[in-house]
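A.B. asks: Got a predicted structure here, sequence first:
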Amino acid sequence: MLTTKLFPFLDLDLLKPYFYFLLFIGLYLTFRLKFPQIRFLFLAIKIFSGNMDYKGSRGRLVHSQAFYAGTGSSLLPGAILGSALALVLAGPGVLVWIWLSSFLIMPLRFVSSTLAIRFRIKLESGRYLSGPMYFIEKALRARWLAIAFSLACLLTVLSMGSAMPILGASFLAKNGLDIQGMTVPFLVSIIVVFVVLGGIRRIGKVSSYLAPIGLILFFLSYILLFRDHLGNFYFFLESVFKEAMQPFSLLLGGGFSLARIFSTGTGMFFLSTETGIGKSAGVAGVVRTDSAAKQGIVSMLATFFEGFVVATLVIYALFSFGVKDLESVKNFLFVLVNGPTDSARLALFASFLIFSIIAIAGWFYTGEQNARYIFGEKFANVYRILFVASLLGSAYAYVQFGEEFLLQVFGIGYGLALITAVPVLISLVLLAKVAQAELRKFLEGGAHYEIFKDFYLLLLSILPKNLVSLLFGILASLRLPRFIMIPILKAFAKAYKINLNEAELEIQEYNSLNQFFTRALKAGARITDSAENALVSPVDAKITGFGDINDQVILQAKGVDYNLKELIGGDKYLSKFQNGKYITFYLSPQDYHRIHSPAYGRILGYYYEPGKLFPVNELAVFGIRGLFPKNERLITFLQTEYGLVAVIKVGASNVGRIRVTYDKKIITNTLIRTTKEEDYKDVSIMIDKGAELGRFEMGSTVILILERDTFDFADLPLNEKVTYGTTIGTFRKQVLKLPR
């Protein structure tokens, strides 16, 4: 029987109710929490990266440290073992069921981690106590159930948590590296003791350093070992989906055995990845966070990675090598481990040894928390000795009795894990409303904005922005019948609160949206400062940044910086603008969109750089690194009597077209676009201060770059509107005389 051959002390029939219970809870939580695995996937990555970590929050670990320390044992070793066993039990079609189930089960980790933080306890010493036993006792008022869980969890820790990882390391040392005896177990035990003596802070730090290295080594070894042996991936997917659909045809025919096999195989995968046991929740409970839901959202990434990445890679490799049953798995494993000790195999062994250390350290902390909960601090010391003894004792027994002992320990560990999962899974159903309330509180505290922002930036990155802008430009230029056009123009004006009293024409006189957008102002609507040394605003806009250029770096607020050479396009005038000054103007749809000369001078030429057409609102500017140099730009170089000025006109989404008055041939954002540079050597093009220089067809940004040592800013209102003609600073001294 496969049952007794696989694990002598595990009844595989128990995996069916375990899996069905997992699936039921996953479905329930998915719908109750409104598909958090879809809504918050990008937010989870953002929190995990540390982007939303606040040092003033309570807790001991940052989000990534808690993630690695809590899921290190399942992220790679557990997922690999579970995938191989699932393939043995149910064939390659089980992969589809692992994908589907992983998607539905992701909210389990969200709820368990959220509850662990919500009901954690902080001692006077600053130490945090957390884990399922605390939310079972405090929220459900069932101390007896919490004690039962802790007792089962302690036994699981001593078998699945300490024995299984050390036995895996011993197996690799013996068969892969030909290191006999207790050498490797002793070394691993010493490293683990060093790590756990530093408490959860050291466990978290070591895990966050080692886990990425282990993952890189694993993926590297996978590529090097299997790249020449992997079969056609499309054929693999076709076979997987074909076999996965067989349970449906079997059900229609009145049979159920194959469907049960799939539930057993999938259940084995999730038991191997510790789903529902609550181990990762205990570590999540000490995370440094301002919201219980944040680490819960991050925790879902573990199930996603295990089910969609590791399971796919493992089953793909085994399928390509013709692995179908337990015997062929053993043969594949021995061929893999006993092959030549090259760099690929060394990388594989190193990755497993690294994750063995992380797994043992994480399980040690879990057991310590449970021992303290039941018996207090004194027994916790006894437990620590017992844990190390179980490490060395298990390794010694493996040296003496071989693989049979390894299988027996695995069977015991899996059986105890099934028992441990029962009270946790029951609690997740009963306490889903508490996790839901924490999620709602987090979203109302500003997370909604973060989700919208991430989705918005992703959308900006993948959309064909130039094509969309061209199409929008065509629509904006359409001359529709007056009874259609006038309501559109009035609605546009009302939506953006445009001051129609300043417009040169009445609203009904504009023939298209674009014509209205590029409207002229009435005579006298703006007054330009006539002082010769005054530099004036070229546009009606909000000043979003100004200051000194540090060599060639323009640094704006929130750490957004731009390279001067990239911005002005080339070296021709670069030396004059180094260490100069800059000022940035943002034009919203509300603003008048013609551009005027900031000073009297001669136009030396222009530089045109085709580029993207990202929006230039604050969200995009601070969310997309180096946005202005990425966008389409037309730079006019103006020689004034006081120094050189670059007027940078940045294109933006929608029409994104820029026109200038001094050269009618220049039209940006056309179908065929190439970089162009023009010097007006043979013609003198003079322009008065305040005279029209160009226009935007839909909104964008203007940046003025001023030659070094020529200019001083006025007292400017940052993030407030100025109108064109308003003084923004003064030139220092006249350096040449231009014809008037």
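C.D. replies: Received it, and whenever you're ready, just let me know what you need.
A.B. asks: Please count neighbours and contacts with C-alpha atoms only from this point.
C.D. replies: Fine.
A.B. asks: Quick check, residue 145 in contact with residue 423.
C.D. replies: Yes. Counting by C-alpha atoms under 8 Å, residue 423 is a contact partner of residue 145 at 6.8 Å.
A.B. asks: out of those two, which sits in the busier spot?
C.D. replies: The neighbour count for residue 145 versus residue 423, taken as other C-alpha atoms under 10 Å, is higher for residue 423 (21 against 17).
A.B. asks: Now do the more buried one against residue 467, distance only.
C.D. replies: 56 Å (C-alpha to C-alpha, to the nearest Å).
A.B. asks: same thing with residue 16?
C.D. replies: The value you get for residue 16 to residue 467, if C-alpha to C-alpha is used, is 53 Å.
A.B. asks: Residue 217 too?
C.D. replies: 42 Å.
A.B. asks: In terms of neighbours, single out the busier of those two.
C.D. replies: Each of residue 217 and residue 467 has its neighbours counted (other C-alpha under 10 Å); residue 217 has more, 21 against 17.
A.B. asks: this is the comparison structure:
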Amino acid sequence: MTAGEQLNFLLTNRLPRRWLTLFMGWFSQLESPALTRLSISVWQCFADDLRLQDANKKHFRSLQECFTRQLKPGLRPTDARPDIVSSPCDAIVGACGRIAGNQLFQAKGFPYTLEELIPDAELALRYRNGHFVTLRLKSSMYHRFHAPVDCRVRQVNYVSGDTWNVNPIALKKVEKLYCRNERAVIELESGRPDFSLTLVPVAAILVASMKFHFLPQPLDLKYRGTNLIPCNAAFRKGEEMGYFQHGSTIIVFASEHYRLCPEINEGISIKAGQALLSGHPLPEALHSESGLSEEPVATLDL
């Protein structure tokens, strides 16, 4: 590890993470065009890949509005092939591949188990010997995430936790980091019992907040509600589900009937809507039986 990487780790993980995160959450919501412009200018000094020219608007009232920016229409087309699971977000692909029984990796030499990340043992069991893809959203990236398939969400399992940085440096130093951090477990019902999919968005330091359009309030360090949150939201593939209020991670779990697309390898960049996993096409009759032909019931505040 270089001196710069060591300094990055110390600054983001040895400081009081909770209080720093609460402060940043407050600061990012301040509505001041001048302060926002200054903050973005400082941010751009450290993030040369911040592409605000892709945003749907040119000026932001707050830093949070910039973090959660929408993009111009058409910039994230969704792979419409019925056998393809598309990426839910823009990301750098971290660890990915086969799950060995119930064991997978956050980084080389740093294993964790399905049951340690997913508190529902029955749900975790579906992904034994399946596949996983870790998608890391840098702070400069587009922070909104989308449905990777036609699906319905009936429950969110919120797991409160820490706010460790989820960058590669921390992943190589902190064991079972994802299992320690605040996260949400979201099973996607697609009407295909053998083709299970689950998303696990993991929050991180600074603005550890996840907003789902189908839940009444954000899930963050101030949340004091129940952990099992019932809902009934249907999504078409590519439809927006929510957003992070800062960069973080989404781990995609797929049962063993899926396979990773050939181009998915550790370290590549991927955009929301691009092919991530493939399976067999969904028969039209089964699609009708799944109930997904109904009008979506998600309340989208786009």
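C.D. replies: Okay, I see it. For clarity, every value in this text was computed on a predicted model and none was experimentally measured.
A.B. asks: and the end-to-end length of stretch 651-670 of the first structure?
C.D. replies: 12 Å.
A.B. asks: Which residues outside it are in contact with it?
C.D. replies: 465-466, 468-473, 476, 610, 612-616, 631-634, 649, 685, 692-701 (C-alpha atoms under 8 Å, 6 or more residues apart in numbering).
A.B. asks: Equivalent analysis for stretch 173-180 of the second structure, please.
C.D. replies: Contacts for stretch 173-180 of the second structure (C-alpha under 8 Å, 6+ apart): 106, 110-112, 116-117, 161-162, 164, 166, 171, 202.
A.B. asks: Apply 6 Å and report the result again.
C.D. replies: The contact list for stretch 173-180 of the second structure (C-alpha atoms under 6 Å, 6 or more residues apart in numbering) reads 112, 116-117, 161-162.
A.B. asks: Ok, stretch 134-151 of the second structure next?
C.D. replies: With C-alpha under 6 Å, 6+ apart as the criterion, stretch 134-151 of the second structure contacts 50, 68, 85-89, 91-95, 188-190, 234-244, 246-251.
A.B. asks: so it matches what in the first structure?
C.D. replies: Under TM-score structural alignment, the alignment places stretch 134-151 of the second structure onto residues 584-601 of the first structure.
A.B. asks: any idea where the helices of the stretch 201-302 of the second structure begin and end?
C.D. replies: 284-289 (DSSP state H, counting those that start in this stretch).
A.B. asks: So which residues of it form strands?
C.D. replies: 209-212, 219-220, 228-235, 240-244, 249-254, 259-260, 269-270, 275-278 (DSSP state E, counting those that start in this stretch).
A.B. asks: right, and those - which one's nearest residue 126 of the second structure?
C.D. replies: If you check each of the strands of the stretch 201-302 of the second structure against residue 126 of the second structure by C-alpha to C-alpha, strand 249-254 wins as the nearest, at 8.5 Å.
A.B. asks: To what extent does the closest one diverge from the first structure after superposition?
C.D. replies: On superposition with the first structure, the mean distance recorded for strand 249-254 of the second structure (mean C-alpha distance after the TM-score superposition for the first structure) is 0.6 Å.
A.B. asks: Output the contacting helices and strands for that strand.
C.D. replies: strand 131-136, strand 197-202 (3 or more C-alpha pairs under 6 Å, 6 or more residues apart in numbering; DSSP states H and E).
A.B. asks: For the ones you listed, could you give me TSV that also reports distance to residue 267 of the second structure and mean neighbour count?
C.D. replies: Output for those, formatted as TSV (distance: least, C-alpha to C-alpha, whole Å; neighbours: other C-alpha atoms under 10 Å):
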stretch	distance to residue 267 of the second structure	mean neighbour count
strand 131-136	10	25
strand 197-202	19	24
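A.B. asks: So which bit of the second structure is stretch 151-166 of the first structure matched to?
C.D. replies: So stretch 151-166 of the first structure is aligned with nothing, judged by TM-score structural alignment.
A.B. asks: which one's the longest helix in the first structure?
C.D. replies: helix 343-375 (DSSP state H).
A.B. asks: what do you get for the second structure?
C.D. replies: helix 33-46.
A.B. asks: measure residue 152 of the second structure to residue 88 of the second structure for me?
C.D. replies: Taking C-alpha to C-alpha, one finds residue 152 of the second structure at 15 Å from residue 88 of the second structure.
A.B. asks: out of the strands of the stretch 201-302 of the second structure, which comes closest to residue 291 of the second structure?
C.D. replies: strand 228-235 (9.2 Å).
A.B. asks: How far off centre is stretch 261-273 of the first structure?
C.D. replies: 29 Å (C-alpha atoms, centre = their mean, to the nearest Å).
A.B. asks: cool, stretch 438-452 of the first structure as well?
C.D. replies: Chain-centre distance of stretch 438-452 of the first structure: 16 Å, with C-alpha atoms, centre = their mean.
A.B. asks: Likewise for stretch 717-726 of the first structure?
C.D. replies: Distance, centroid of stretch 717-726 of the first structure to centroid of chain: 37 Å (C-alpha atoms, centre = their mean).
A.B. asks: I'd say residue 533 of the first structure and residue 730 touch.
C.D. replies: Yes. Residue 533 of the first structure lies in contact with residue 730 (C-alpha atoms under 6 Å); the separation is 5.5 Å.
A.B. asks: Quickly note the distance from residue 590 of the first structure to residue 541 of the first structure.
C.D. replies: From residue 590 of the first structure to residue 541 of the first structure the distance is 9 Å (C-alpha to C-alpha).
A.B. asks: how about the strands in the stretch 51-200 of the second structure?
C.D. replies: 84-86, 91-98, 103-107, 110-113, 131-136, 144-146, 151-159, 183-188, 197-202.
A.B. asks: Compare those strands and report which one is nearest to residue 6 of the second structure.
C.D. replies: It's strand 103-107; of these, that one is closest to residue 6 of the second structure (C-alpha to C-alpha) at 17.1 Å.
A.B. asks: Now do that closest one: distance to the chain's middle.
C.D. replies: On C-alpha atoms, centre = their mean, the centre of strand 103-107 of the second structure falls 17 Å from that of its chain.
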